[in-house]
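Visitor: Provide a 3D model corresponding to the input given below.
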Amino acid sequence: MRNHIRTTALAATALLAAFSLTACGGDDSADAGKAAPAANSTATAGTGKDAKDTKDTKDATDTEKSGNGTADAPAENASATSKGSTTGGGHGGKSATGSGSKSPVTCTGSNTKVTVSKVSRPINHLLLTATNTGSVPCYAYHAPALRFDDAQAVFPVLRDSIPQAVVTLAPGQSAYASIGLSGEPDGQELHKSTHLGVYFMGKSNQGSTGASAELTLPAGTTWGDNGFVTYWQSEMADALTY
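Guide: Reported below is the predicted structural model:
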C-alpha cells in the first residue's frame, strides 16, 4: 500500500514537471514569435531608410544642379547691374572729375553771362541773371555792385536778403538778384538811365574783382536813391520776394 502511494506521488510529480516544462517552452516560443516581427520590422525600416537616403541623395544632386542653374541667372543679372552701376559711376565720376578736379573760382563778368530784364511783379523791379559759362564752378559772392550810367555811388544793397550760404554755380547754372528801382514812394527824385554796370564782389566783400558786365537797360528805366539790389540768390523766386 505504501509503495502504491509513493508510486502515485512520483507519477504526479513527474506530470507536474512535464506541465512546467511545457509552460516554459510555450513562453519562449511566444517571445521568439514576438522577436521575429521586430527583426523583420527593423530590416524593413532599414530598407526604407536606405531607399529614402538614396532618393534624398538623388534629389539633393538634382536640386544642387538645379540650384546652380538658378544661381547663374542672378549672377548674370548682378553682373549686368554691376556693369550698369560701373557705367553710371564712371559717368558720375567723370563729371565730378571734370568739374571737381579744379577748385571753384569767383564769378565775374569773364566767366558768366549777365542779363537784365523787366518783371511785372513786383512792380518797379528788374531781374539780374548771371549764368556760369565757364568749365568749373564759380562762387557768386555777396551782392552785385551796380552803377547806373555815370552815377557817383553804387546802388544800395538790401542786407535783409543775405542767403544762408554762398551761391555756387556749376557750369550752366544761374544766380539771380532783383533790383528795386525806387523803393517806397516818398517824393524822391527819379533818375532815368540807359546803361547799367554790374560788378562782382570777392570773398572779402572789400571791393569788386575781375571783369564787370555792361548792360543796356530796358527802355524807360528810372531809379531812385532809396532803391536797392538783393544778394545773389540760387532761385529766381527767392530774388523776387524782396
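Visitor: make it CA atoms for all contacts and neighbour counts henceforth
Guide: Noted.
Visitor: got the residue ranges for the helices in the protein?
Guide: For the chain, applying DSSP state H gives helices covering 2-100, 236-239.
Visitor: ranking these by burial, who's on top?
Guide: Mean neighbours per residue, mean count of other C-alpha atoms under 10 Å, is largest over the helices of the chain for helix 236-239, with a mean of 17.
Visitor: Pull the residues that contact it.
Guide: With C-alpha atoms under 8 Å, 6 or more residues apart in numbering as the test, helix 236-239 has contacts from 175-178, 230-233.
Visitor: Just the ones in strands from the residues you listed, please.
Guide: With strands taken from DSSP state E, the overlap with those comprises 175-178.
Visitor: As TSV, the contacts of helix 236-239 with distance to Ala45 and neighbour count would be great.
Guide: TSV is the format used below for the contacts of helix 236-239 (distance: C-alpha to C-alpha, whole Å; neighbours: other C-alpha atoms under 10 Å):
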residue	distance to Ala45	neighbour count
Ala175	86	24
Tyr176	88	27
Ala177	91	27
Ser178	93	29
Thr230	93	29
Tyr231	91	27
Trp232	88	29
Gln233	85	28
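Visitor: what's the closest of these to Thr129?
Guide: The closest of the contacts of helix 236-239 to Thr129 turns out to be Tyr176 (C-alpha to C-alpha; 4.8 Å).
Visitor: Please generate a structure for the following sequence too, so the two can be compared:
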Amino acid sequence: MRTRRTPLLAATGVALAGLALTACGSGSGTKDEGAAPVSSSKAASSSVSSAQPASDSGTARSTGATGTANGSGSASGKGSGSGSGSKPASGTSGSAKATGSAADPGPTNILCNGSNTTVTAQPMSRPLNHMLITVKNTGRKTCMLPYHPVLRFDEMQWVPQADEATHPQAVTTLRPGESGYAGVLLSAADGSGSGGMTAHKLTVGFQGRTPNSDGGPAATPSLPAKGVYYDSTLKVTYWQQSIDDVLSW
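Guide: Okay, the predicted model is just below:
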C-alpha cells in the first residue's frame, strides 16, 4: 500500500506544479486580479495629489489678489479722501481771501480824504455856472464820503451851504478805483447874487462821521488859469454815487 501511494502523490504534485507554472507563465490571473486595483489606487491618489496643490495654489493666488485689491483700494480711498478734503478747503479759503481783499466789498469805516483819493474840479458848460468835483479812490480799501464837501475859495471866511434836496438815501462809498461826485453852483444865472469875485485856488475839505467834523486831510485841486467866478449864491450838493445825479441838478 505504501508503495502504491507514492507514485500517486508524486504524480499529483507534479500535476499541481505544472498547473502553477502554466498560470505564472501566462500572467493573466495575477495581473487581472492584483494590478488593476493598484493602478486605480495610484491614479486616484495622483489625481487627488495633483488637484490639491492646484486648489491650494488657486486659493493662495485668489487670496493674494483679494488682499492686494483691498490694500490698493484702501490706500486709494485714503489718499483720495485726504486730497479731496484738503485741497478744496485750501483753494476755497485762498480764493475767498484773495477775492475779498481785491474787491473789498462790504461795509467800511474808512473815510475818503486827501490821503487816499485824487480830486479834480472842472467847470461845466451845462448846467450854466456849475462846476463838477470828482473824487477817485486811489487806496486799497473801500472808503466813504459822508455828507458834502466843505469848499473854500482862496481865503474866503464862510462855508457854502449844501442843497438838502440832494441828500442821498445812503452814504456814498467808493471801492478802489471808483469815483464819487459833487456839484457846485458857482453863481446865479440871473445875476441875483452879490459879492462876486474870481478865485484861483480851491480847497476841498472832507467831513467825518458826524456833521461838520474833521474827515482828514483836505485836497487842493487845480483850477483853470483864468480862475472861476463865484458869488453869494454859491452852494454844493451832497456827495453822489452817480455823476448823472450831479449833471441833472
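Visitor: Quantitatively, what TM-score do the chains reach?
Guide: The TM-score (TM-score structural alignment, normalised by the length of the first structure) is 0.59; 159 aligned residues with a C-alpha RMSD of 2.6 Å.
Visitor: okay, the ones in strands among the contacts of helix 236-239 of the first structure in JSON lines with distance to Leu10 of the first structure next?
Guide: Below are these laid out as JSON lines (distance: C-alpha to C-alpha, whole Å):
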{"residue": "Ala175", "distance to Leu10 of the first structure": "134"}
{"residue": "Tyr176", "distance to Leu10 of the first structure": "136"}
{"residue": "Ala177", "distance to Leu10 of the first structure": "139"}
{"residue": "Ser178", "distance to Leu10 of the first structure": "141"}
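Visitor: and those, which two are the farthest apart?
Guide: Of all pairs in these, the most separated under C-alpha to C-alpha is Ala175 and Ser178 at 10.5 Å.
Visitor: what do we get in the first structure for Ser248 of the second structure?
Guide: Under the alignment (TM-score structural alignment), Ser248 of the second structure pairs with Thr241 of the first structure.
Visitor: rewinding a little: need the helices of the first structure in TSV with distance to Thr106 of the first structure, can you?
Guide: Below are the helices of the first structure laid out as TSV (distance: least, C-alpha to C-alpha, whole Å):
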stretch	distance to Thr106 of the first structure
helix 2-100	14
helix 236-239	20
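Visitor: What is the equivalent residue in the first structure for Leu202 of the second structure?
Guide: Mapped onto the first structure by TM-score structural alignment, Leu202 of the second structure lines up with Leu196.
Visitor: hang on, isn't its match packed against Glu214?
Guide: Yes: at 6.0 Å, Leu196 of the first structure counts as touching Glu214 under the criterion of C-alpha atoms under 8 Å.
Visitor: List the contacts of Ala20 of the second structure.
Guide: Counting by C-alpha under 8 Å, 6+ apart, Ala20 of the second structure touches no other residue.
Visitor: and it, how far is that from Pro160 of the second structure?
Guide: Between Ala20 of the second structure and Pro160 of the second structure the computed distance is 153 Å (C-alpha to C-alpha, to the nearest Å).
Visitor: Please apply the same query to Asp231 of the second structure.
Guide: Per C-alpha to C-alpha, Asp231 of the second structure is found 10 Å from Pro160 of the second structure.
Visitor: Also Gly29 of the second structure?
Guide: Between Gly29 of the second structure and Pro160 of the second structure the computed distance is 143 Å (C-alpha to C-alpha).
Visitor: quick one, which of those two is more surrounded?
Guide: Neighbour count, other C-alpha atoms under 10 Å: between Gly29 of the second structure and Pro160, Pro160 has more, with 19 against 12.
Visitor: In stretch 175-192 of the first structure, which residues are buried?
Guide: Judged by neighbour count using 16 or more other C-alpha atoms under 10 Å, the buried positions of stretch 175-192 of the first structure are 175-183.
Visitor: And for stretch 149-163 of the second structure?
Guide: 149-153, 160-163.
Visitor: from the residues you listed, which two are the most distant?
Guide: Going by C-alpha to C-alpha, the pair spanning those furthest: Phe153 and Asp163, at 18.4 Å.
Visitor: counterpart of stretch 21-37 of the first structure in the second structure, which residues?
Guide: Stretch 21-37 of the first structure covers no residues of the second structure once aligned (TM-score structural alignment).
Visitor: Contacts made by that stretch with the rest, please.
Guide: Outside stretch 21-37 of the first structure, not one residue touches it by C-alpha under 8 Å, 6+ apart.
Visitor: which stretches of the second structure form strands?
Guide: Under the criterion DSSP E, strands of the second structure are mapped to 117-124, 130-137, 143-145, 150-153, 161-162, 172-174, 179-185, 197-199, 202-205, 228-230, 235-236.
Visitor: could I get those strands as TSV with distance to Gly91 of the second structure?
Guide: Compiled in TSV, the strands of the second structure are given as follows (distance: least, C-alpha to C-alpha, whole Å):
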stretch	distance to Gly91 of the second structure
strand 117-124	33
strand 130-137	30
strand 143-145	29
strand 150-153	46
strand 161-162	49
strand 172-174	29
strand 179-185	33
strand 197-199	56
strand 202-205	44
strand 228-230	55
strand 235-236	48
